[in-house]
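1. sequence and predicted model, in that order:
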Amino acid sequence: MAKGKPLIVALNRLFMDYAPIEQSISIDESMIPYFGRHGCKQFIRGKPIRFGFKSWVMATRLGYCLQFNLYQGRLGNDKQDCGLGESVVYNFADVLQTHFENLKFSLFLDNFFTSVKLLTTLGERRICGTGTVRVNRTGNCNLPNDQYYKKTERGSYNHKIDEANNILAVRWKDNSIVTLLSNEYRIKPLQSAARYFAKEKKKVYIPQPNVVSMYNKYMGGVNQFDNNIATYRISMRRKNGTCQSLCGCSTPQ
């Protein structure tokens, strides 16, 4: 990606210069469609865009892109003491703190990025973090397993708090069992989530921890960014050695 690096750097600089800065920011992956041959092309099953370049995106709640970087494999990880997902978050956090030294940000992440180690380090840097987490990344937190929740009602939850690092771990039963970590939000105040029960054929309200409610509210920034891009996506294809431009002319390559 060396040839495209200057363009990416220039775009990221402009994104930050004109950014409508908000406290709550989401970090997630995004796909750029591409069907040609390239070493960085990815295939992700189940995604709306299955073939293309995978990029890491940091966006506001309404879908404004603050920063993006293309995924180029694990060799692009410049922080050898942490995983790929952690290094992506650290790099984006460095950009935020460089441009806005006096502002405190809340980062919302999915389970690819979140870990106890990540939230501990973010807390030391005065950055809040909330995200879903894989069960094997919860450290020594002994929350009930999936077998326990199969016997409980929808909306039940259990939580533990690491007082030393100010990290909350919670498991909540919805359609599936959700596990979250946060160094900012807590269980209370409890919220209500509307769900439809097929057996009773009616809508009911189940208790929802506040950390889950805040995550649902602010995590969708990158998805909104994808929707914004899809509305105005430019399609250009190369065929028979010519470049089909937007005006319809064919220029030999």
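-> Yep, it's here.

2. rest of the way, CA atoms for contacts and neighbours
-> Will do.

3. could I get the full set of helices for the stretch 1-150 of the chain?
-> 5-17, 84-99, 116-124, 146-149 (DSSP state H, counting those that start in this stretch).

4. quick check: residue 171 touching residue 179?
-> Yes: using C-alpha atoms under 8 Å, residue 171 is in contact with residue 179, at 4.4 Å.

5. these two - which one has more neighbours?
-> residue 171 (25 against 22; other C-alpha atoms under 10 Å).

6. in the strand or helix carrying the more buried one, which residues are buried?
-> Assigned by DSSP states H and E, residue 171 falls within strand 167-173. Neighbour-count burial for strand 167-173, with 16 or more other C-alpha atoms under 10 Å as criterion, is recorded at 167-173.

7. please compare the first structure with the one that follows:
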Amino acid sequence: MGPKGPRGRRGEGSKGRRAEGPKEQAIERIIVDMTNLQGVRKYGDGWRPMDSTDLRAYVGLLILAGVYRSRGEAAASLWDAESGRTVFRATMPLKAFHKYSRLLRFDDRQSRPARLATDRLAAVREVWDLWEERLQALYNPGPEVTVDEQLVPFRGRCPFRQYIPSKPAKYGIKSWVACDAKSSYAWKMQVYTGKAAGGCPEKNQGARVVLDLTEGLPTGHNVTCDNFFTSYELGQRLLERNLTMVGTVRKNKPELPPALLQSKGRQVSSSRFAFTPTATLVSYLAKRNKNVLLLSTRHAEPDVSDRRDRKPALILDYNCNKGGVDNLDKVVGTYSCRRMTARWPLVIFHNILDVSSYNAFVIWREINPDWMPGKRNKRRVFLEQLGKALVKPLIQRRQRLPRTEAASALVKVIRGERVSAEDRPQARERAAGPAAAAAPAAPLGASKRKRCQGYEIGNSHIPQAVRSSGSKSSDSESSSGADMAGDYEDWMCDDYQDNCQEDYTHNRDTPGADMEDTRDQEAETSPRSPDSLVDYDIYDSEESDYEVHTQDVDSEQLYSEQVDDEEVVYCEEVYGEEVDTGAVVECEEVDDDEVVDYATFVARPKNHIFGDEGLQRHPGVTDARHNV
């Protein structure tokens, strides 16, 4: 088994920019060529060809939009001269961003029908395969590997869209993922494209997925998976590759001995073990009439912990390593670059960017363990630097300056030109004086979308837009002048750690010990035989020398959900955007062209989606009705 971490020699100069490999260049060339081909077909001679600098700047803006927690925000507001971010206007016009989003392609659309006959992923297959190969070449996973599923939210038209009611998004594109259990680095991924052409369900799909995702994995690793994948046959086939397996088992498996399925007459927190020469089965009674079954080819002894719940060591190992993919979903969703789209290939491309940016952060953290010690906002700073590094070449080659003064000043700074004091946003604010600051803001125009608008009660000023959750005010855009000045100062700051005094709060990037397994797969239809198909030696902890301490433990606690340090509230009235605790937001319900009703609410901290009782009307604001 090779050492964990990035592949290659960590010699001198490893912190510098690494030369691009042929696969990165191939992926970039495919996207640029296919997008230009589609642009010529759409606009003819009016299409200005895209190059690699344009593509990287477009990707950089997507990453920055995710860093600023603007996933659900309209692109027009990001480019807004008053409330937007200066870096967006300084990089490219809004029309160019929309044009790239509409025309971005990953294959030749005219030759696609022939490939769709045999491959449902034909629209992105070439890019996906090249990208997936690159994941394995850049990182050696640790001794613990987790295999699970990932659901990317999507409700548009897609021939292999899945419905999983236990997932938060419920509808989306499902992928099988093998990742490092500790760092959550996505080592191998496979998109599930639905049933075969004949319509018959695939037999032993779970075993096939694990074998595919662990192909090429160095020997000596342990694979942790849940009951959709685990079977005795899979464990034996992994042992042939010198890989071990730990996972929960469904009770309808034919190889299970009847003695382990019985729960009547057993004491709570008791364990029963069954052994073969190569496998170990454990039945743990977490609660009356509820036992949990696990299979392992790694453990050979009936070890039981000294904890009050007397959990076996096999279950404790499973709980420590089962959350790799769940943690990947959490950290990817924190700063996701997903944008609203009706094209499923673009959804897959956004997920590629999210996973790639997190994998890059993992590699950077492994190579530079002393980078920003003691800080919890490392990933946010890394992504912000990554996004700005991608957009910088396009800003430098801009021939015309943007119209807004702040964006123009930012372009001059990046080009290395001298910026006069009068051009800086802070200087203009000071020159305007307190009279300009006290002037009321101009009313926003009517919109056909629901918006969260600023509101002022007493002496407390509420932000123009509430776009972030679970973060301090430095992550939000408190005012238009502060936004422009903040972007300007970020570019002037060379060292985020020493010079930039930003203290962002951020969810932990390391997987927790107890992550909820929310899988809701179809139960297998194969009937269970009353007699086991495998001969086991039964070992009962009740009849052994172990002392069993009875404790009323719910079996659901085995998969308890990890709780973040900060409570995050979700408000459906604001298009599902996350709202800071105590923030006052104005919600407009729009029906066609008429504003029916709006009111101001105070968000209370909740751990679930707001219902009617979760919204409190602010005492200083009354309801109002008006027409657009």
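-> Received it, and whenever you're ready, just let me know what you need. Since the model is a prediction, treat every value here as computed from it, not as a measurement.

8. would you mind reporting the TM-score between them?
-> Superposed pair, TM-score by TM-score structural alignment, normalised by the length of structure 1: 0.79. Supporting alignment: 218 aligned residues with a C-alpha RMSD of 2.4 Å.

9. picking that back up, possible to save the buried residues of strand 167-173 of structure 1 as CSV with distance to residue 24 of structure 1?
-> Shown next, in CSV, are those (distance: C-alpha to C-alpha, whole Å):
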residue, distance to residue 24 of structure 1
167, 18
168, 18
169, 20
170, 20
171, 22
172, 22
173, 25
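
10. what stretch of structure 1 does stretch 309-328 of structure 2 fall on?
-> The alignment of stretch 309-328 of structure 2 onto structure 1 (TM-score structural alignment) spans residues 206-225.

11. and the matching stretch, how far from the chain's centre?
-> Taking the mean of its C-alpha atoms, stretch 206-225 of structure 1 sits 11 Å from the chain's own mean (C-alpha atoms, centre = their mean, to the nearest Å).

12. just the strands in structure 1 please.
-> 24-33, 41-43, 51-60, 65-70, 106-109, 128-132, 157-162, 167-173, 177-182, 191-197, 202-208, 238-239, 242-244, 250-252 (DSSP state E).

13. of those strands, which is nearest residue 17 of structure 1?
-> strand 65-70 (9.3 Å; C-alpha to C-alpha).

14. who's in contact with stretch 210-217 of structure 1?
-> Applying C-alpha atoms under 8 Å, 6 or more residues apart in numbering, the contact partners of stretch 210-217 of structure 1 are 108, 130-131, 180, 182, 185-191.

15. buried ones from those residues, can you make that a ChimeraX selection?
-> This is how ChimeraX selects the buried members of the contacts of stretch 210-217 of structure 1, with burial counted by 16+ other C-alpha under 10 Å:
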select :108,130,131,180,182,185,186,187,191
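
16. from the contacts of stretch 210-217 of structure 1, which single one is nearest residue 99 of structure 1?
-> Using C-alpha to C-alpha, these come closest to residue 99 of structure 1 at residue 108, 19.2 Å.

17. quick one: contacts for the spatially most central residue of structure 1?
-> Per C-alpha atoms, centre = their mean, the C-alpha nearest to the average position across structure 1 is that of residue 28, at 2.6 Å. By C-alpha under 8 Å, 6+ apart, the contact list for residue 28 of structure 1 reads 56-58, 109-110, 222.

18. can you rerun that using 10 Å?
-> Counting by C-alpha atoms under 10 Å, 6 or more residues apart in numbering, residue 28 of structure 1 touches 55-59, 68, 85, 88-89, 108-113, 219-223.

19. and it, what's its match in structure 2?
-> Match for residue 28 of structure 1 (TM-score structural alignment): residue 148.

20. strands of the stretch 351-500 of structure 2, residue ranges please.
-> 452-453, 456-457, 460-461 (DSSP state E, counting those that start in this stretch).

21. so the first one matches what in structure 1?
-> Going back to what we said before, that points to strand 452-453 of structure 2. Against structure 1, strand 452-453 of structure 2 falls on no residues (TM-score structural alignment).

22. next up, the contacts around residue 152 of structure 1.
-> Residues near residue 152 of structure 1 by C-alpha under 10 Å, 6+ apart: residue 173.

23. what's the spacing between the aligned residue in structure 2 for it and residue 286 of structure 2?
-> Matched to structure 2 by TM-score structural alignment, residue 152 of structure 1 sits across from residue 266. Separation of residue 266 of structure 2 from residue 286 of structure 2 (C-alpha to C-alpha, to the nearest Å): 11 Å.

24. please apply the same query to residue 216 of structure 2.
-> For residue 216 of structure 2, the distance to residue 286 of structure 2 - C-alpha to C-alpha - is 37 Å.

25. same question for residue 248 of structure 2.
-> With C-alpha to C-alpha as the criterion, residue 248 of structure 2 and residue 286 of structure 2 are 14 Å apart.

26. ok, residue 361 of structure 2 next?
-> Separation of residue 361 of structure 2 from residue 286 of structure 2 (C-alpha to C-alpha): 38 Å.

27. so between these two, which is more surrounded?
-> residue 286 (26 against 19).

28. residue in structure 1 matching the more buried one?
-> Matched by TM-score structural alignment, residue 286 of structure 2 corresponds to residue 174 in structure 1.

29. who's in contact with that match?
-> Shown in contact with residue 174 of structure 1 (C-alpha under 10 Å, 6+ apart): 149, 153-157, 193, 195, 206-208.

30. change it to 8 Å
-> By C-alpha under 8 Å, 6+ apart, the contact set of residue 174 of structure 1 is 154-155.

31. equivalent analysis for the one 5 residues further on, please.
-> Residue 179 of structure 1 is in contact with 132-135, 169-172, counting by C-alpha under 8 Å, 6+ apart.

32. among those, which recur in structure 2?
-> Of the contacts of residue 179 of structure 1, the ones still in contact in structure 2 (both residues aligned by TM-score structural alignment, their matches' C-alpha atoms under 8 Å) are 132-135, 169-172.

33. with distance to residue 76 of structure 1 added, can I get the residues you listed in TSV?
-> Listed next are these as TSV, based on distance: C-alpha to C-alpha, whole Å:
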residue	distance to residue 76 of structure 1
132	25
133	23
134	24
135	27
169	31
170	33
171	33
172	35
